[in-house]
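1. Fold the stuff below for me.
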Amino acid sequence: MQKYAHLADDFYANLNLHTEMPLPGSRETILGFFERLQKTYPSMRNFHSREGKDYILESDKDQEQQRWVSMETKRISSGLINPLDLDEAAAQHELVLQLAPYMLSVSPLDCEALDYMLGFDFAYRGNHDALLAEVLSPGPAIENLLALPGAQPLSYQPGIVMALDDTCRRHARLSVETRTNPYQVRKGEFGEDQISVYFCVRQYGSLDASSSYDTTFRQLRSICEELVDRCVVEQILKPIQQAIDAR
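-> Sure thing, here's the model as predicted:
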């Protein structure tokens, strides 16, 4: 079983390729790309468009594991929810990156950004922001604000972006998203929404002439998974999980 599966209610591994130029819009090109993906992953049998310009191919949403690939005007995305292992997700992402250059005419020169993201969703019926302020302590700089009589956090979504090289073209981003709103806090009535933790490594700019999309993806994947294991699992994911279980 996937090593992250026990850490959250849902876990997913996503790929995004942002292009400088618009992707091809002809019917034949779009359908040919998705049909090729479907040959490898027959469970992806649901094809639909959003507003006639964004397209998505996905498996059934009622399954615990769900595959999807989408194509927008200047972005190709691929995702696998609750993969059995990360190699399974990587194989899907690499296929997308191998098909894009010759089926969608996306050259390495056309790359605006390429990123790999690991996401974790925690279902929690309560004040998401208050829980995070407790678990992910902000430190003494703003502790006095949280200690004000009657005060309750309405937005506590810590995040950081770091450059991973001297050129600042490769970034790592950690972000947390809460879904509690002021009305829920005022009424004390909460739905079982998700707290989401995202960790993403992104490469900006055109790829080197000697590189390729799938090679660059493997580099981003290695960095992302190493940093999640070293800096996110014990420090963020497990404390959130333990705090929710204790309530």
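
2. CA atoms for contacts and neighbours, from now on please.
-> Will do.

3. doesn't residue 116 make contact with residue 220?
-> Yes - counting by CA atoms under 8 Å, residue 220 does reach residue 116; the two are 6.4 Å apart.

4. Between those two, tell me which one has more neighbours.
-> residue 116 (29 against 23; other CA atoms under 10 Å).

5. any idea how far the more buried one lies from residue 210?
-> 21 Å (CA to CA, to the nearest Å).

6. next one: residue 166
-> Taking CA to CA, one finds residue 166 at 20 Å from residue 210.

7. Which residue of the chain lies farthest from its centroid?
-> What lies farthest from the middle of the chain is residue 149; by CA atoms, centre = their mean that is 36.9 Å.

8. list the contacts for residue 54?
-> 70, 71, 72, 73 (CA atoms under 8 Å, 6 or more residues apart in numbering).

9. mind checking how far the second one is from residue 20?
-> In this structure, residue 71 and residue 20 are separated by 14 Å, where distance is defined by CA to CA.

10. Of the two, give the one with the bigger neighbour count.
-> residue 71 (23 against 15).

11. on that earlier part again, show the buried residues in the contacts of residue 54.
-> 70, 71, 72 (16 or more other CA atoms under 10 Å).

12. Of those, which belong to strands?
-> Among those, the ones falling in strands (DSSP state E) are 70, 71.

13. Name the member of the buried ones among the contacts of residue 54 with the shortest distance to residue 131.
-> residue 70 (33.6 Å; CA to CA).

14. So that closest one versus residue 57, what's the distance?
-> 6 Å.

15. Give me the common contacts of the two.
-> By CA under 8 Å, 6+ apart, no residue touches both residue 70 and residue 57.

16. Please generate a structure for the following sequence too, so the two can be compared:
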Amino acid sequence: MDAHLAGICNDFYVNQKIAVTMDVPEGREAVLDLFGRIQKQFPRLERLRRYEGEYALESEDVDGTYSWVALRQTTLRSGFVNPQSLDEAYRLHRSLLDIAPYYLSVSPLDLDHIELVFGFDFEADRDRDEIVFEALLADSPLAELVDRDRERLVEAQPLLGIALDDDPRMQAFFEIKSRPARGRTGVPGTEGTEPISVYLTARASGPIKSLDELPSLFARLAGHSERLVEERLIPSVLVPIRRAILSRPC
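-> Sure, this is the predicted structure:
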């Protein structure tokens, strides 16, 4: 994991999604040609898997670090979990932007959007909604919506979106997922092993004029993401959640 983040969260990952309007080729030859090309450049991606509606190329999980590429009907996604550096994850994503349009016959007009996602997972042994509420909402006016003496919180999953660069096609979203599924006790947020997840999603909407724009689009998304993580997400979301988890261990 990036050393800067190792002390804040349990897992950190950088994902990318290339979304198109028209269906991508899903035949055996198209999938194997694309994945074979990717595997030559990234030899650790050596396991071909088939899931419902998806083909995936995956690496082994080595001490919590692994990467993957997944092809669906209208998306090509990639991810790197606990990379040693951002550049390590970026190399995979940039490579897909370079080769995928030609293997999947993606045109500039066909591009719907590109997303770059920074994800942060926190393991917690007590109610995850309570943790999110305490960390992010307890001192805000929204806290007045809940009578803490009489009512039990059942969901706290904030989502905010902003436009970037005064460009409506460039957006960023901050999302916190507590995954408040009810367990056998009927009490949300207390059962299961799912973590609290924090996502920063930077999105550039298409279409574009030329495939040559893809590298600069990625650079803009990466630049915005790194800035927002450093200046806003770490001090305003990640550190408070970490502090709330440690302040009242189960």
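
17. Quickly note the distance from residue 61 of the first structure to residue 67 of the first structure.
-> Separation of residue 61 of the first structure from residue 67 of the first structure (CA to CA) stands at 9 Å.

18. Could you pick out the longest helix of the second structure?
-> Longest helix in the second structure, counting residues (DSSP state H): helix 86-103.

19. Tell me roughly how far it lies from the first structure on average.
-> Here helix 86-103 of the second structure, set against the first structure after superposition, deviates by a mean of 0.7 Å using mean CA distance after the TM-score superposition for the first structure.

20. Which strands and helices lie in contact with that helix?
-> Judged by 3 or more CA pairs under 8 Å, 6 or more residues apart in numbering; DSSP states H and E, helix 86-103 of the second structure is in contact with strand 11-20, helix 28-41, strand 75-81, helix 214-228.

21. Okay, angle between it and strand 75-81 too, please.
-> Angle between the axes of helix 86-103 of the second structure and strand 75-81 is 160 degrees (criterion: axes from the mean of the first three to the mean of the last three CA atoms, to 10 degrees).

22. from the chain's centre, how far out does helix 86-103 of the second structure sit?
-> Chain-centre distance of helix 86-103 of the second structure: 16 Å, with CA atoms, centre = their mean, to the nearest Å.

23. Name the next helix or strand following it along the chain.
-> strand 111-122 (DSSP states H and E).

24. Show the subsequent helix or strand relative to that next one.
-> Counting by DSSP H and E, what follows strand 111-122 of the second structure is helix 128-132.

25. Mind reading off the mean deviation between that following helix and the first structure?
-> Relative to the first structure, helix 128-132 of the second structure is 0.9 Å off (mean CA distance after the TM-score superposition for the first structure).

26. List the contacts of that helix.
-> By CA under 8 Å, 6+ apart, helix 128-132 of the second structure touches 153-157, 178-180, 189-190, 196, 241, 244-245.

27. Return the closest of those with respect to residue 53 of the second structure.
-> Nearest member of the contacts of helix 128-132 of the second structure to residue 53 of the second structure, counting by CA to CA, is residue 179, at 23.7 Å.

28. Could you check how many residues crowd around residue 49 of the first structure?
-> 13.

29. Alignment lookup: residue 229 of the first structure to the second structure.
-> Pairing criterion TM-score structural alignment: the partner of residue 229 of the first structure within the second structure is identified as residue 230.

30. And for that match, the neighbour number?
-> Applying other CA under 10 Å, I find that residue 230 of the second structure has 11 neighbouring residues.

31. Give me the three-state assignment for it.
-> Following DSSP: H, G, I helix; E, B strand; the rest coil, the label given to residue 230 of the second structure is helix.

32. what's the spacing between it and residue 98 of the second structure?
-> 28 Å.

33. Identify the contacts common to residue 220 and residue 116 of the first structure.
-> 201, 202.

34. residue nearest the centroid of the first structure?
-> Central residue of the first structure (CA atoms, centre = their mean): residue 117, at 4.3 Å.

35. wait, what's in contact with the closest residue to residue 59 of the first structure other than its chain neighbours?
-> Counting by CA to CA, 6 or more residues apart in numbering, the nearest residue to residue 59 of the first structure once its immediate chain neighbours are dropped is residue 44, at 4.0 Å. Under the criterion of CA under 8 Å, 6+ apart, the neighbours of residue 44 of the first structure are 38, 57, 58, 59, 60, 67, 68.
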